[in-house]
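1. sequence and predicted structure, then a few things I'm wondering about:
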Amino acid sequence: MASRKWYKLVLIGRKGDGKSATGNTVLGEPLFQPSVSANSLVCVDKTSDHPLTSSNAKAKTSQPPLTSSNAKVTVIDTPGLFNTDIDKKDIESELSKIFDFEFIAKDGGIDAFLFVLRIGRFTAELRNTIKYCQELFGTDVMKYSICVFTGLDDLEFDGDNFQDYIAQLPEDIAAMLPKIRLSINNRAKDDLVMQAQRAAILQAVDTHRNSTKKYTYRKLPRESSMKCKPDTKDVFGKHCTEITPTIAGPVTLLSYKKQEL
């Protein structure tokens, strides 16, 4: 019997760009709550209970699924970067806990970061967000990432299309972003559209991991002063965190809680 596919994904990006909603699209149901992941790390581990459809959302005919119906998908949602409601040190501390998960530290690493950006103007904050991700996860982090643009519905409402939008990327941003880029509408009401978007993301992950090794753990700064080199490989100790599992039907939710000192 063929082994079950397992997708291990980490959502990163700015507050308000749709990270949690994108995680829900990948999982196929609303399991992430932005109010929770805005301040702390949240991991949802789910086994798909229905086949995925073709990436062509307009096709109504039945087609062979792109991914087996029992694929396992694990998604880690992270606090939004440049969230002014949270101290920078607390954001970095939460991000470092990604590597406390045993399946990340010991089982081959992360298949892909989903770098979530909302379609809009290309600002200095976008450039700073990319650079900040490189500081945190290493200068080559975008090589291990897939760029997911949200807000496709707004773009189409204005009569534009994603290909033309990408063609307008400033050269410096285009060079910094991941090479695999796709756009989604997290507010779509049509189940076939949502399934197709989910299939497209996981198909992009398949394409990505066929061409790139998994991202293995790297040491993130405990302090915002960046005392350690971003490319130093290490696993953080668990002296400041504990993992509390909560079982809810077929979904395992893992959330971190700080220990009382």
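-> Done, it's in.
2. only C-alpha atoms for contact and neighbour calcs from this point on.
-> Fine.
3. what ranges do the helices span in this protein?
-> 19-27, 34-37, 88-96, 102-105, 124-137, 152-157, 162-167, 171-176, 191-211 (DSSP state H).
4. among these, show me which one is buried the most.
-> helix 19-27 (a mean of 25; mean count of other Cα atoms under 10 Å).
5. adding another structure so you can compare the two:
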Amino acid sequence: MAGVSKAPELRVIVVGKTGGGKSATGNTILGEEKFVSDVSPNSVTRKCEKKEGDFRGRKITVVDTPGYFDPDRGNKETSRIIRDSVEVLDPGFHAIVLVLKLDRFTPEEKAVADEVQRILKVKARDYTILLFTRKEDLRGRPLTSFLAKANEDLKGVVAFCGNRYLAFNNLATGAEREAQVAELIEMIDKMRQVNPNAPLYTREMFKEDSLFDCCTLL
């Protein structure tokens, strides 16, 4: 890729709603069942978990986070844990992957997106990718056809993420799974190309973002 060399290692954090497919997405990226993924009304991921894998010779580190709207934990507590995860993967992340289920954009999904945007307000916008799970529900239709019918709230989330979006079928294996991960990695590398002097979202950037909403971490 012109203008920037490929990072020998990619660091990714996955955030989203409980039951939205965060852990399954992490497993798809890594190509192994490294995170516990199960159908449950409560968040299976209770704290930040870091797992490592390899994709076509590149090391990939994924941090899975507890989900928002967990009946056992408030959203502010989840935001604190996400804040702490920035230190788990020092010196930072190449990408923040916001996971949403490919479905009707409900008020709860909007609240999750609003909360993520609230704690990742300014600098993080340059590192955030919107990833829809349940790609299989498109039944071969392009993702753009789904988004063309989206309401203004969802379109606002897409804009916040710099119009960087894709969809995963987390049941996919083999070539289909590889193609999905390759698409995500290419998107991350393009983000690095746009901002080659600051390829990572760092603790310092997070602290700067937090200044715009001093109540977030109280």
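-> Structure received. As the structure is a prediction and not an experimental result, all values here were calculated from the model.
6. give me the TM-score for this pair.
-> The TM-score (TM-score structural alignment, normalised by the length of the second structure) is 0.80; 199 aligned residues with a Cα RMSD of 2.7 Å.
7. just to revisit the earlier point, what's the closest of the helices of the first structure to Ser145 of the first structure?
-> helix 191-211 (8.2 Å; Cα to Cα).
8. what residues in the second structure pair up with that closest one?
-> Counting by TM-score structural alignment, helix 191-211 of the first structure lines up with residues 174-194 of the second structure.
9. can I get the helices of the first structure in TSV with distance to Tyr144 of the first structure?
-> Formatted as TSV, the helices of the first structure follow (distance: least, Cα to Cα, whole Å):
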stretch	distance to Tyr144 of the first structure
helix 19-27	17
helix 34-37	22
helix 88-96	16
helix 102-105	14
helix 124-137	10
helix 152-157	23
helix 162-167	20
helix 171-176	12
helix 191-211	8
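10. what comes into contact with stretch 116-132 of the second structure?
-> Stretch 116-132 of the second structure has contacts (Cα atoms under 8 Å, 6 or more residues apart in numbering) with 16, 79, 94-102, 158, 160-162, 164-168, 191, 200-201, 205-206, 208-210, 212-213, 216.
11. just the buried members of the residues you listed?
-> Those of the contacts of stretch 116-132 of the second structure that meet the buried threshold are 16, 79, 94-102, 158, 160-162, 164-168, 191, 200-201, 205-206, 208-210, 216, by 16 or more other Cα atoms under 10 Å.
12. at which residues are the strands of the stretch 1-150 of the first structure located?
-> For the stretch 1-150 of the first structure, strands defined by DSSP state E, counting those that start in this stretch occupy the ranges 6-13, 42-47, 72-77, 112-118, 145-150.
13. about what we covered before: run through who's touching the match of helix 191-211 of the first structure.
-> Counting by Cα under 8 Å, 6+ apart, 3-4, 6-7, 28-29, 94-95, 126-127, 164, 166-170, 198-199 sit against stretch 174-194 of the second structure.
14. Lys149 of the second structure: neighbour count?
-> The local packing of Lys149 of the second structure (other Cα atoms under 10 Å) involves 10 other residues.
15. aligned to it, what sits in the first structure?
-> Under TM-score structural alignment, Lys149 of the second structure pairs with Gln168 in the first structure.
16. ok, now how distant is the residue most central in space within the second structure from Asp72 of the second structure?
-> Centrality entry for the second structure: nearest residue to the mean C-alpha point is Val97, 1.4 Å, by Cα atoms, centre = their mean. Val97 of the second structure is 23 Å from Asp72 of the second structure, where distance means Cα to Cα, to the nearest Å.
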